[in-house]
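J.: Take a look and give me a structure for this.
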Amino acid sequence: AAGAGAPAPAADDSDVYTDSDFDLPSYPSSRRGSGDQSYLDGMNEQQRSAILAPLVPMKVLAGPGSGKTRVLVGRVTHLINELGVPPSHILCITFTNKAAKEMRERLQASVGRDNAAAITAGTFHSVASRMLRKHVHMLESYGRGNDFAIYDESDTRALLRKILVDQFNEDKKKVDPGQAKGRISAAKSAIDHCVGVSGTRMMQALIDLRPTLKHDPGVTKDFPRLYDEYEASLRSANAMDFDDLLSATVALLQTSGEARLYYQQRWRHILVDEFQDTSLSQYELIRTLALPQNKVFVVGDVDQAIYSWRGAEVSNIRTKFDGDFAGAETVMLNKNYRSTATIVKAAAAVIGVSTSRSALELDAVTPGGKDVAVVATECEVEEANYAAREAAKIARGGVPLKEIAVLYRTHSQSRPLEEAFIRAGVPHVVVGDTAFYTRKEIKDAVAYLRVLLNPRDIVSLQRIINTPPRKIGPGTMDKLQVWSEALPWVDGAPQPLGLALLQRSWAAPSDVLEDDAALPPAGDMGLGPAAHRAVSVFVHLMQNLVQMMEGSNPGELLDEVVRAVGFEAYVTEQENGDERWGFIKELVSIAKEPAPIMDVEGLEEFEYAGGRDNSKPGEGAKGLSAFLEGISLLMTAETRSEDESADAVRLMTMHASKGLEFDTVFITGCEDKLIPFKRDEGTGKPEDEEVRLFYVGLTRAKRKLFLCRAAKRQRFGKTHFPDPSPFLDVIRDALVGGGSARKSDAGAWAGAETGNLGEGAAQRLASHLAATGVRAGTGNTFGRGGRG
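T.: All right, here's what the predicted structure looks like:
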């Protein structure tokens, strides 16, 4: 579906920026034709072809383990060293903070620290955010200032909860904003941008994406008003959600010729990793930036497209790129350096089931052996016990625990696995568990800073006004909201409560106490004396912190917030209080670090443009804005909470495993209705994406792969007796050569007895496993050519 903006026109060559217009520091001159091609050492012919390709739109289809990051770094090095491209003209986009960090480190090693610093390298969201900090004022109809707040998932849910209760009269105790948030995000992903788009138009975009919703009155009747209320609330709070960062940037480039020309000439060469995961707005952002030079280099794999549920459009890499970029060329990287030949053969058989797979055929460099084991157990508890015991055994054999991963399809499968690893005493971490920056005490402390910087941020204000408890309950908040809305409007809208409390000059009554702020009389605000006193003390506290902000860096300011608010006493009285207080102290330590928490290389000239800060770099509103932006961008879905240096087994979903690799991988729940996962017919879950997801899981393994399943499994309070995953048949046929796998041709039986199944369960298990030739309570190990 088309968005509100028209396709971006090409830049006007008569109005050309020069490097001096970008206010960039000076960097070493590029060494055009230096003759040093050491960056090509060890590259295979396919990789060299991609790196040395002509300056035309390039699409690199890179299979798992084919060295795509090395190719991206090699391409950048070639541009700088051989073609003389100034590093400041290069933009590198990745999908995760971890990938962006790895890219920067490799670029430093390849082109030197100074050249790497001049390259803009970051995630879609981080680069878009910095672009908006500099130019969002050019998007006048959007109504956001350069000091906008970035709302994460919990913030947007809190905002929607308030809207559903206040505007739709839903029960405060029962309201669940999750569905509303999901539908709004889906609608935003269905168009290139949503700036200025009405709720009615967004409803149609949602129905176009999910046709079954056209019969849902919650969509056809309520969604337009809900969407409009949500957008109005974001605007009032001077805030954006994560979808807005991309949407607003696309709108900026489509509607502002000045901003579009600035960035098109700022970045003459654009490189994008994981292109198969781009959404419509991300694709449009790249397409617009690439004009008119079209010097764009994208890397991806159709067979690893697993994020349609969050708006990714696999057609971007499959067909749209070739259609939109005339003269586009394609290079395929199919040499797999990660996995053994047996594992690659199993993965290739699975992806062959897909009806929309790419033409890429993986070719393993490492020979195979007894590398793939199918393990059948009685139930999910025994499956978990097996994984824990086998992981411990493998670790005793010399494999580091952090080189072992246990994957599953859904989060609900993690509980028995965690319990089994605890019982076995095997160190482990759950990837995707509560991340540092999403812990309650951390978000509470950060919310104070967000209100200091942006008093219009109603979600953060509601979070802190009674944290720690200061007798300002929901009833008082409702009365304050009514009072602020009755004040003279600002910019055609009710006055945000935070502005009314913190930025108005009220005549001080004669009885104001030392710790009070000057506010209107209690009766004028609709408050009783005790509530008025509590609000006054809170406002006085915040006003003092605002004064301190101007000359302080984020660490100094946060130190004072923690002291003045009394955070230590507050968090230490809670469950695990010492640990919570430790997290607060860690946050203060991070805030005191001189380097930005989430830096984007090559964007040094993108400074805070709030217009009210003359402090030194790193201090005042400018420093606080940079610090808060870094935290907000780290609160994405890609953030992993585990200590990457910890020697512990990783437990994670297959989605979370994307981009990682391990010596040994266990994939649990290899059963029908889990792998592949099947939902109600109305969801329209694409079967091909389930195939691709399992393919991703298989290709995480380097040396050993265990495919585990249970004869019975507890799900949602019921006992199920699932059939084996149909993928097990596919793998057996590929590795054994068809027919029932007999002991003589399937290799040695591996695995451990899992206990007495019981006669009924054993019979049921035997019938379920007959097709795979796997014996109850054992593992069946497939080797090269089907022999152990």
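
J.: Please make it C-alpha for all contacts and neighbour counts, starting now.
T.: OK.

J.: mind listing what's buried in the longest helix along the chain?
T.: If you go by DSSP state H, the chain has its longest helix at helix 529-549. The neighbour-count check on helix 529-549 (16 or more other C-alpha atoms under 10 Å) flags 531-543, 545-546, 549 as buried.

J.: do stretch 391-403 as well
T.: Result for stretch 391-403 [16+ other C-alpha under 10 Å]: buried residues 391-392, 395, 400-403.

J.: And those, which is closest to residue 232?
T.: Closest approach between the buried residues of stretch 391-403 and residue 232, by C-alpha to C-alpha: residue 402, at 46.5 Å.

J.: my read: that closest one touches residue 651, true?
T.: No. Here residue 402 does not reach residue 651: they are 10.2 Å apart, not a contact under C-alpha atoms under 8 Å.

J.: hang on, the earlier thing: now, which of the buried residues of stretch 391-403 lie within helices?
T.: The helices, defined by DSSP H, take in 391-392, 395 from the buried residues of stretch 391-403.

J.: how about this one, so we can line them up?
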Amino acid sequence: MSSALADAPPRAADVFADLNPEQRSAVEHGLDEHGVRGQSPLLVIAGAGSGKTKTLAARVARLIQSGADPQRLLLLTFSRRAAGEMERRAGRMLHRALGLRATQAPPRLPWSGTFHGVGARLLREYAPRIGLAPNFTLLDRADAEDLMGLQRQALGLAETAERFPLKATCLSIYSRAINGESRLDQVLQEHFPWCFPVHDELKRLFKAYVEEKQRQQLLDYDDLLLYWAELMSDDRLAAELGDRFQHVLVDEYQDTNRLQATILRRLKPSGGGLTVVGDDAQAIYSFRAAEVRNILEFPAQFDPPARVVALERNYRSTQPILEASNAVIAMARERHEKRLWTDRASSERPQLVTVEDEARQAQWVADKVLERREQGLRLKRQAVLFRTSSHAAPLELELTRRNIPFVKFGGLKFLESTHVKDVLSVLRWAENPRGRLAGFRVSQLLPGFGPASARRLIDAMAPAADPVQALRAFEPPRAAAASWTALRDLLASLIGDAQWPMDLESVVEWYAPHLERLHDDAPVRLADLEQVVRIAQGFGSRERFLTELTLDPPEASSDESGIPLKDEDYLILSTIHSAKGQEWNAVYLLNCVDGCMPSDLSTGAQAQIEEERRLLYVAMTRAKEHLAVMVPQRFYVTQQARHGDRHLHASVSRFLPGKVVRHFDKLGPANQTQAALPELARPAMDVAARLRKAWD
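T.: Take a look at the predicted model:
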């Protein structure tokens, strides 16, 4: 128990008084004035905008207030930032609830983080007990693809007469099979049917990939969950971990995959002390192997069944927007029952806007965005959402033409930048000298050091009992002799006597001249590396830095920065997937027609169609006050220009039948007011008369 708790004065006033009855019920589950009363599992169905984060943070605070040990509380989220925000909110509540002085810090939650982050920590700790090398190196997605590609080449699969999946596709297939706990043939039949003829070759490739990872003491993202689940398959270790964590709380449970659900069931077989929070209506990540059935079937997994508390009061949107959103999701074939409501009354209903084509759609949205801006609604408080990034192309042209600044979510991740990967690869190689990928990359940074020499070096280091001795004994190519000495001495010092974070400063100092030689914009990229050095100051060891930076990387780098955005305001453009968890005063949803919503690539199975319905629901519930759903009637086909004006007619999305549309105000050609007609009836010129007169 934290010392802050031991020295706390008597309990202060009720700090949970502002919770609504349903939130309070979830927070108090299994508790009374005497502390923990019961340990039955709890499922909180948190509707969009219903105060989910506040409720979960309040439950954390209430558990600790009731005597739960913060050291034995496990909080699992889907980003480190979410875990940090949860801990900050719970801390503020505990400050008031326990009457702590301003100088006293609230109890910390040492076990809060992502599934992958917690898994990495546990595996470091339990590695000797499960036959895993404690100094394993973590592969990011790009490195995992490269390793898969090397095995693909080594097995001759890149040289077959018939098409074989590329390395990225191979890794996606492998990852889906692992996270979905599915057989390879099932994954191929359902998600990659064109790859089914190479089933046996893929199986051979994945076996080689696993063996190579183990040989080099490497773990990829999927391994962090897979090894954790395997650790929990041992009854003794599972009981030990289950007892270690008295309470387990999981955020965004609808986004978990089958492997994560297995971990939780093995951690808490009876469900005692387990709280999961989520919304089945917002389960939209099946492409990442998320399984909506985890949350749909959660109550029935335990005996007696888990208690279900639904949070239905919405603090974000107006009632007319909620009525339309409720109507959309009410048509789902299977769901946890709830109906969102709010006391935010409004006379403005959502708009269903029919336009001639995508060009007219872009014009209408741009007009409305500027109109609301003039009314005082900043561009940043408005967002245009779309199912697929390409849907925004005509709008981007229109916004550019009209000088309306915008930001579109997407781009390179920080760790995908070549210069950052170079520096981190030096650290990874020093941390794990058997890591072939890192060694292969770093050694070829030297002028005159080609792939053949790199293979010779890593082949010499792999079996060596003393990697430093192997480095000193290596004979570099003559052209690289001068630059090799500096790299050899750097690696020897990093392997032999790690001094963190000075290690990173030494690597950047070594890399700087190579950076100038390899990149024209070296000063800009050097600023990125200085940022990496600053980030490193917050980590206690090289291993911790490499693990955490790989699991939760910064978003931007000079590789994608482009021209700085100097406008004081800008419109938000975002895919629906990227918009989840966000909110704006005004939302415009593009292309709400069959073929786009649902996507024509996601109608092969009923489960896919249901997820597309949930995507529409997520998009609509991002809006606070204004919602416009756009329906272009015609899409031009541009791939075959020789056919001239080829186009397809579109129909409104199947998710908007009559019983849903009645919650919208309809705008468009069929609903124009008569006031506009006189203006259209006054032509600027009479062409017909001029043509007749030409023959006078």
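
J.: circling back: let me have the ones in helices among the buried residues of stretch 391-403 of the first structure in JSON lines, extended by distance to residue 327 of the first structure.
T.: Shown next, in JSON lines, are those (distance: C-alpha to C-alpha, whole Å):
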{"residue": "391", "distance to residue 327 of the first structure": "50"}
{"residue": "392", "distance to residue 327 of the first structure": "53"}
{"residue": "395", "distance to residue 327 of the first structure": "51"}
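
J.: ok, of those, which one's closest to residue 76 of the first structure?
T.: Nearest to residue 76 of the first structure among these is residue 395, at 38.8 Å by C-alpha to C-alpha.

J.: Give me the aligned partner of that closest one over in the second structure.
T.: Per TM-score structural alignment, the equivalent position to residue 395 of the first structure in the second structure is residue 373.

J.: swap in residue 703 of the first structure?
T.: So residue 703 of the first structure corresponds to residue 625, using TM-score structural alignment.

J.: what's the spacing between stretch 481-496 of the second structure and its chain's center?
T.: Taking C-alpha atoms, centre = their mean, to the nearest Å, one finds stretch 481-496 of the second structure lying 38 Å from the centre of the chain it belongs to.

J.: hmm, who's touching that stretch?
T.: Contact with stretch 481-496 of the second structure is made by 426-427, 430-431, 446-447, 468, 471-472, 476, 503, 506-507, 510, as judged by C-alpha atoms under 8 Å, 6 or more residues apart in numbering.

J.: from the residues you listed, which would you call buried?
T.: Using 16+ other C-alpha under 10 Å, the buried ones in the contacts of stretch 481-496 of the second structure are 426-427, 430-431, 446-447, 468, 471, 476, 503, 507.

J.: Same list (the buried residues of stretch 391-403 of the first structure) but as TSV, adding distance to residue 135 of the first structure.
T.: Formatted as TSV, those follow (distance: C-alpha to C-alpha, whole Å):
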residue	distance to residue 135 of the first structure
391	52
392	54
395	53
400	48
401	47
402	43
403	44
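
J.: Specify which member of these is nearest to residue 676 of the first structure.
T.: Using C-alpha to C-alpha, those come closest to residue 676 of the first structure at residue 391, 24.8 Å.

J.: measure that closest one to residue 651 of the first structure for me?
T.: In this view, residue 391 of the first structure and residue 651 of the first structure are 12 Å apart by C-alpha to C-alpha, to the nearest Å.

J.: quick one: contacts for the residue nearest to residue 618 of the second structure when sequence neighbours are not counted?
T.: Spatial nearest neighbour of residue 618 of the second structure, excluding adjacent residues (C-alpha to C-alpha, 6 or more residues apart in numbering): residue 282 at 6.0 Å. Counting by C-alpha under 8 Å, 6+ apart, residue 282 of the second structure touches 48, 254, 614-615, 617-618.
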